[in-house]
Structure formats: C-alpha cells, structure tokens
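Asker: with the sequence up front, the predicted model follows.
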Amino acid sequence: MAGPAPVEAAVTAAASSGFTATTRSERAAALVALAAALERASAELVAIAAAETHLTPGRLSGEVTRTANQLRFFAEVIEEGGYLEAAVDRADPSTVPPRPDLRRMLRPLGVVAVFTASNFPFAFSVLGNDTASAIAAGCPVVVKAHPGHPLLSRRTAELAREALAAAGIHPDAITLVEGMEAGVELVRHPLVTAVAFTGSERGGRALFEVAASRQQPIPFYGELGSINPVVITAAAASADAASLAAGLVEVVTRDAGQFCTKPGLVFVPAGHGFAAAVASELASAPAHPLLTDGMTSAFEQRVSALSRRDDLAVSRGPGDADARPAVVTADIAAFLADPDALLAECFGPLTVVVEYTAGDDLLPALGHLPASLTATIRSAPDEDVTWLAAILSPRCGRLVFDGWPTGVATGWAQHHGGAWPATTGSLHSSVGASSLRRFLTPVAYQNAPESVLPAELHDANPLHLPRRENGRLVPAARG
C-alpha cells in the first residue's frame, strides 16, 4: 500500500498488520530502523521539504536529526519497560476483604490516527513524536498527511514502510491518508481507537467533537492554541532590558514565528526602555515566507486589525513584503479594557508587549490568561518570584525560568501540554516519555493462571522489568 490510500483500506490494513502483538524488543528495533532510514534519506527529504514549506535547509536538517533522536529515545523507553506500570499484588487472605491475586499493566489501545502539523514537517509529521510514541506503545498508525507538505509526507511514509519491512515488521503498521474529508472519516472509523492532532484550535475542536459524538467515543489528544505568556520583572528589566529585547525578537522571528511555543504576550514594567529596544531590534528583522499563502493572509489580517486601534502601537520589520515581523505595544489599561483581543494566538512573527506600572497592575492582567503550553518568568538572580510562579504554574504545562520557551526537549521529565485551549486534555503530554500513555489502557488480571499472563507479569519477572510488587517498587533486575 504505497502512497495515500482510501481510509477504509488504510485502517483495515493497519488493524490487520498484527502490530499490537509485537514484543517490546521488536518495536525497539523497528524504531531504531526508522531513525536510520530517516537519516540515510536526509538530503533527499530536506530538499523536498524546503521546496514545500519555505523553511531553510539548515533548519530542516536539524529537524531530521531531532526526529531520528526521538525515535531512538522511544526505543530506549520501551526497552526499560517502566512505562508499562506493571504491578503485582499477590493473594492475601488476611486482609479485609481478602485480596485475590491481582496483576495489572498497560496494553496498547489499537489503531491510532495521527494528524500531522504544518510547522514541523519531520518532528510532528509522518514519523514525528505522535507516530513514534504510538508505535512504541504497540499501536499501528494511520497518518493523516498535512496538505502543506504532501510530497514529503508520501516519500517519508514510503521510506518508513520499507524500513519496517526490513526490520521484520508488517509495513501496514504505518499507512497514509490525505484530504480533509479523509480526516473526518478517519476519526469516525470504528477501528480507530485514539486520535493525536496538532493544529489549529478551530480544526481541533471540530475533530474533537467528531470523536466524542461517535457511537463509541474515543480519546482525542489535540495540541491546539497557545499564547505562551512571558513576565519580565522590574529587576530583570533594570539589569538588561536591551538583551531581553534582543532575545525576544530573535525567538519571535525565528522561522517566521511558526512555533507552538512562540512567546505571544509579554508583560514588561514601563519606564525601562524595553519597548524602544524591541523596536530597534525589529528594524533589522527580515521577513520570511510563512508555510502557506493562507497563513500569510491570516497573519496580515490580524496585524491590520490591530493597527487600526488607537490604543495600540504596531511596529513592523523593514520593507513592504508580507509577513514582516510585528510587535504590538499596549499599556496595561488597554489590555484590561479588551483582553480577548490581545490574547488571541497569531501564527507567525507577532508578539504583544504589555507595559505595566506596578505589581498591583499586573495581578488582574494575569488573571485573564488562558491556559498555555508554556509560561515564562524572566527575573534577576536571587529574586524571589515564588508568588509569580504560583500564579502562572496552574496556567501552563511547562514553566520556564530565565530562558525562552521555544525549545521542547525530548526526555523523561518533559511535559508538552496544558488545559484548554492549549490541548484537549491537560493530563497528557505530546512530547517525552509520558506521551506513550495516551495510547495505552490498563488491564488487571485476577487469579489468572500464569499461562495466560503476559510475561511482564510472571512471578519470576523474566523480562527484568521495574515494577511494583505488593505495594513496593522493585527496580529492574539484571538479565
């Protein structure tokens, strides 16, 4: 099944691939093989991606490396085995009520639908984090290709299927579909057990409702909109406003601001020259084409609407090309008078700088913040920002101190999530080891004969897993 297929054929093929019965070691080997195939074809794939997305070859080459590293990371996660949450409670007739023999672990859900992102054509696309974590969990994947890079999606899927076959895995563990109608049909398909989506709040909400309205509703893990607020304290601005301004402009304009973690709203104390320093940095920030014409049009409409307001100042990068970087400056009174207008996410190189005069002004403004993937505090060394962290931490999935939030490292401790509208479920992450949890479901075995138990739950722990036995954590045994 090379290239995109009808939804029915793609889902049926994935469900019939036998992939859920593979072992952890088989899946780990497959993930490593996928990483190697991606790296071998890097030059070819980067050339296709550059032509379709306008992103630079240097950026895309780095993203290929990140994607290959993600695949290898998940191989390590499943080989370690702790993600299974294996637990054994042996029978104890002395408890009240008497406890039977209970053994529990996580099992793969089944076919997962993955909707790819436009802004990361490798790291969140056909072999991106959602696909990698689903494959690691033991779930076959049907990928809904993004229309912004169809040729890249087809070629990547073709290489992935070849790599799976060479690793002894049925290639239908990864299939590909295309088109908006196919996406809706995919979410509705009765064999699809979960959906991972990265994209707009509008598109994600529509598909979320489709998933919830099925006769058998399924989980929909959507990463949607995020404003990613930054709070700069007076002490930090006094220490180095110019450096902070340069850093902000750099992260907002990097790759034309097309990051889900781009800082879209910055609170800064008035009177420290920060806004002027940002305008100075912006004067040399060049325009960069956005991923699609539709995104460019939406960006320009947003900038034009803000420019028409008398209570806002809008500065732009040099020249007259579309998608020139833009910074909107407002005082705290303008923000509080109409917060929704300044809290709407804008995809592209735009950020809003709100000047406050005192902590008393800042507090009510922070109360308007929606949930975001990230929030950031820029403070002076040894400054006590406990109060600020207490306000921001419930409003984000990751709280960043004295840095910028645009890098999302893959690791065991990473959390890339947040409450609505950042995601459809704040309990789960779309990056890091815990992202596997989205595609797993627990099953408990009561008084089961060992012959029917998975090896992970056998008394002797033959696979040497870390697990909990009679309530105590037992580290992995050496093989």
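Answerer: Looks like it arrived, so ask away. Residues are numbered from 1 along each chain as shown.
Asker: from now on I want contacts and neighbour counts done on CA atoms only, so please keep to that.
Answerer: Fine.
Asker: what's downstream of the helix or strand harbouring Val114, the next helix or strand?
Answerer: Here Val114, judged by DSSP states H and E, is contained in strand 111-115. Using DSSP H and E, the helix or strand that follows strand 111-115 towards the C-terminus is helix 129-137.
Asker: show me what contacts the closest residue to Arg90 other than its chain neighbours?
Answerer: In this structure, Arg90 finds its nearest non-sequential neighbour in Asp101, 4.5 Å apart by CA to CA, 6 or more residues apart in numbering. Residues in contact with Asp101 (CA atoms under 8 Å, 6 or more residues apart in numbering) are Val88, Asp89, Arg90, Ala91, Asp92, Gln446, Asn447, Ala448.
Asker: dropping in the other structure now:
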Amino acid sequence: MEATAQEVDAAVRAAHAARGALADRAVRSAFLRTAAAGLDAARDGLIETADAETALGPVRLTGELARTGYQLRAFADIVDEGAFLDVIVNHPDDTATPPIPDLRRYKVPLGVVAVYSASNFPFAFSVAGGDTASALAAGCPVVVKAHPDHPALSELVAEVLRRAAAEHGIPEGVVGLVHGFEAGIELIRHPLVAAAGFTGSVRGGRALFDAAAARPVPIPFHGELGSLNPVLVTEAAAAERGETIGVGLAASMTLGVGQFCVKPGLVLVPSGAGGDRLVKSLTDAVSDTEAGVLLDHRMRDNFVAGVRERARLEEVDSPVTPGAGGEHTVSAGVLSVPAEKLAEEGAYDLLLEECFGPVTVVARYSSEGEAAAVLSRLPGNLTATVQLSAEEAAGEGRGPGLLAELTPLAGRVVVNAWPTGVAVAPAQHHGGPYPATTSTSTSVGGTAIERWLRPVAYQNAPAALLPKELRDENPLGLPRRFNGVLER
C-alpha cells in the first residue's frame, strides 16, 4: 500500500490541476456541505472501520465524526461570508505623504496543501479534518498523507470527499491520498506543494519542518508537535476546592486514555493541607480509572518506557503507578516530585517533556517564587491552565498577574476549567509557541483558513481588469474596508 514516488507525483499534479475548479466560492461551499452530508450518510461503516483500526470506541468516534462534519459546514459558512478574503480598497490620495495610488488588496489561495494525518483523531485531524477543510475552504486542493494507524478508514473518507467533489463538477484529484513514510518525505519535497499542515510528534514534525525549509523554494509548514499543557493551582484555590480540582484533573488527564494533545501533563500544586486534599482526590479518582488501549503498540511501548524512566528518578513518587495494564492495555497513573527539582536544569528535565498517554506529573511547590521558577523553564504549549479561588477569579490577589504570567507560555489560557475539549468556534486558538506549533496560526476554528492564503495588492489596475472581489461596486457583497471605512 506504500505509495511510490511516481504515485505521489501523480497525486500532487492531479491536485494542482484541480485548482481552477475551486475558484468559485459558491461551488466551494457547496462541496464542503456535500462532503459533510456524505460523512453523515456513511457514518455506520466509517465508525465500524475506525473502531477496528483504533479501538477508540463507537461513542468517542461518533462524537468525533460529528465534529468533523460540523467543521466542514462551518468552513462552508466562512466561504459564503467572504470576510476571510480581507478585502481592502484605497482610492488615490495625492495629499498624503507620500501620495497614495489606487491600491486594492485581498487574499488568494497558496496552491496544493500537503496534510499529514494524526494518529489520535482519525476523523477530526485526518483526511477530512480541520487542515483539509480549511485548505479546501481557502481554495487549495489537498494531498493527504494517511496515518499508518488507520489506512482503511483514510481510503473510505477520501472516497466520500471525492464523490462530493464530483457532484459539483470538481475533479476527484482535488483530494489526493498517499500512504507510507517515504511518501510523506516525497510529498513535502514536491515542487508543486505550496504549504503543509502536520499534527504529530516533535521528532517527526521537526524533520518535515526542516525539509520544508530546505527546499529550493521553502514553504510554510504549520506543524503541531507536542505540548505539556501546564496547570497552576493557587494556594487559595487548593484550600477552597482541592477535592473538586483533583477530580476534574483526573477526568481531564485520563480522557481518551490520555491521548489528547491538550492533556494536562504537569500540575503545580501547593504544599499544605489544601494541596494534600487535592492530591488524594486525584489519586483516588485515577485509581478507579479502568485500564485502556492506546492507539498502537509503538505508543504503548513508548508510554511504558517513558513512565518507567521518569519513576526511576530520585525523589519521584508514584501515588498511582502508571504503566502496562494487560497485554494490550495501559494503566493511568500519577507521578509526584518536589517543584524545586524542576526549577533548575538537570536530570529532572525529563519531567518537563510530554509523555503521551494517561499520566500527569504533580509538582508540589512551597512558595510562589518556586512555582514561577518552574513555569519560567517551560517550552511553548498549546494550553496553560490556572485554577483560582473565587476571590482571585473576581480580580483580587494574584488573579490578574497570573494570567499575564501564563500568556507567554501558550496559545490558550484556561481559567477554572480544563484544557481537554477543544471547541470548534470562531474565537478558538489551537496553537502556541514552539514546540507546541511551528507557526503562530491555529489548526482549529475559523481563522485556520488564514494558513493557506497570501495577500496580493493591485496598484492602479484598470477596473475592467480587477477581480470582482476588488471592484468599487462590490458586486459580490463582500465585507471589506473601503477607503478606511469598514463595510459589512
């Protein structure tokens, strides 16, 4: 099933040839809605195949498939609205210094987008996932590199998208699909690929990122690589509701057998009675969690080896020991360490790296300065969470300062909630400083479309030659900024 270099080339060239068929925004949005309807119609077979390949379970997969259809429809709405084109028109102004000529600016699609599927979201971050949906919405054909954990599902979903394309006169090559490690390398190097989206490991993502930058013509690479997703619990919050926080943390870190990119992997908990109650509540809840199956044996082996290596560190305790469950399962667990061990560079840096699976590290801090020292050493993250007391949440004490302290660490700052459960919404941001992502963009939410566009301005172009989107009379009724005034 491994694609050859010739097959990758054929898929990319077919996608490139389909660009013109996506030029009409009405056709594009109709295609996306038909694709969503096609996924709905094929739901039973898709979920059965997905469960056979991933063991994620029908309940989880049903919800994820619904989310995937929602994303496609949401991007169709964005295409119809047209604000993503960012139309700006400036008429000439000879009184300005320097004089302003006639300038008209909007955004155009980049071209063929390479999409690298994720293992842990076989629908929402795979063939018809957010990268594909946003790229098609931008007017960019895609070639998807299927994840090896769900190859049969990838073929089925690609076929749904191709049938939807054909219904609207779009060549089926608008969605290409290739399999295999070498195919992924060939794809990122192909001269007709204009950008790439990736969700996966730091190692794999960084290799592709470097390959994208090393091309004769470098291309944008929007990669989501890894995230620890730290949580800071204030002393006041632990005293006020430590037990509740512990239960919520257990639910978040074990959700989906800990296989979410926003799983809270490091939790700063104060010393003292409030923190003790939190840790007891957490350990009790995690102890009651059933063993679960990870997506493949490679991930299971990495998890078992990773938690074993961390637990061997001096002064690391295991209130609930994570590791191998049955032959195919893993048991959730909690590791605990004094926060001072993480405040300086050394062997304990391993605890500041993501461990994919159902485990979290609780770092007990004895002062605000100690907690701040640990936070200052963290790399970029998708999320950072703070648990505040009612008084702090009302703006008293440390509340406002803590948000400012956490903002440089992550793309989404969560207050008195948990990072798992990434809503698909216009204001969502799913990205963060490196190594969380390789760019400042989001892969979830409406603004994900911006990754696949570039601005172009026309100067002194005759009206008859201008794209319809840039004409004074605004025949398409687009939102725009016209001579400095925002029109909707």
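Answerer: Now that the structure is in, tell me what you want to look at. Not measured: the values here are computed from a predicted model.
Asker: coming back round to it: can you tell me how far the residue nearest to Arg90 of structure 1 is from Thr441 of structure 1?
Answerer: Distance from Asp101 of structure 1 to Thr441 of structure 1, counting by CA to CA, to the nearest Å: 20 Å.
Asker: swap in Ala341 of structure 1?
Answerer: Counting by CA to CA, the gap from Ala341 of structure 1 to Thr441 of structure 1 is 40 Å.
Asker: likewise for Ala313 of structure 1?
Answerer: For Ala313 of structure 1 relative to Thr441 of structure 1 (CA to CA), the value is 51 Å.
Asker: when these two are compared, which one has more neighbours?
Answerer: Legend: neighbour count by other CA atoms under 10 Å for Ala313 of structure 1 and Thr441, higher for Ala313 (16 against 13).
Asker: what does that one align to in structure 2?
Answerer: In structure 2, the residue equivalent to Ala313 of structure 1 is Asp317, according to TM-score structural alignment.
Asker: ok, that match touching Gly333?
Answerer: No - counting by CA atoms under 8 Å, Asp317 of structure 2 stays clear of Gly333, with 10.9 Å between them.
Asker: spit out the contact partners of the match of Ala313 of structure 1.
Answerer: Shown in contact with Asp317 of structure 2 (CA under 8 Å, 6+ apart): Ala311, Leu335, Ser336, Val337.
Asker: the third one corresponds to which position in structure 1?
Answerer: Under the alignment defined by TM-score structural alignment, Ser336 of structure 2 corresponds to Thr329 in structure 1.
Asker: I'd guess its match is in a strand, am I close?
Answerer: Yes - counting by DSSP: H, G, I helix; E, B strand; the rest coil, Thr329 of structure 1 is part of a strand.
Asker: tell me the spacing between it and Leu159 of structure 1.
Answerer: 47 Å.
Asker: neighbour count winner among the two?
Answerer: Counted by other CA under 10 Å, Thr329 of structure 1 and Leu159 do not tie: Thr329 has more neighbours, with 23 against 15.
Asker: hang on, Gly431 of structure 2 packs against Thr447?
Answerer: No - using CA under 8 Å, Gly431 of structure 2 is not in contact with Thr447, being 11.5 Å away.
Asker: find the residues that touch each one of the two.
Answerer: With CA under 8 Å, 6+ apart, Gly431 of structure 2 and Thr447 have common neighbours Ser441.
Asker: hmm, who's touching stretch 428-447 of structure 2?
Answerer: Residues from elsewhere that reach stretch 428-447 of structure 2 (CA under 8 Å, 6+ apart): 74-75, 78, 84, 130-131, 134, 202, 209, 221-227, 379-383, 409-412, 422-427, 448, 450-451.
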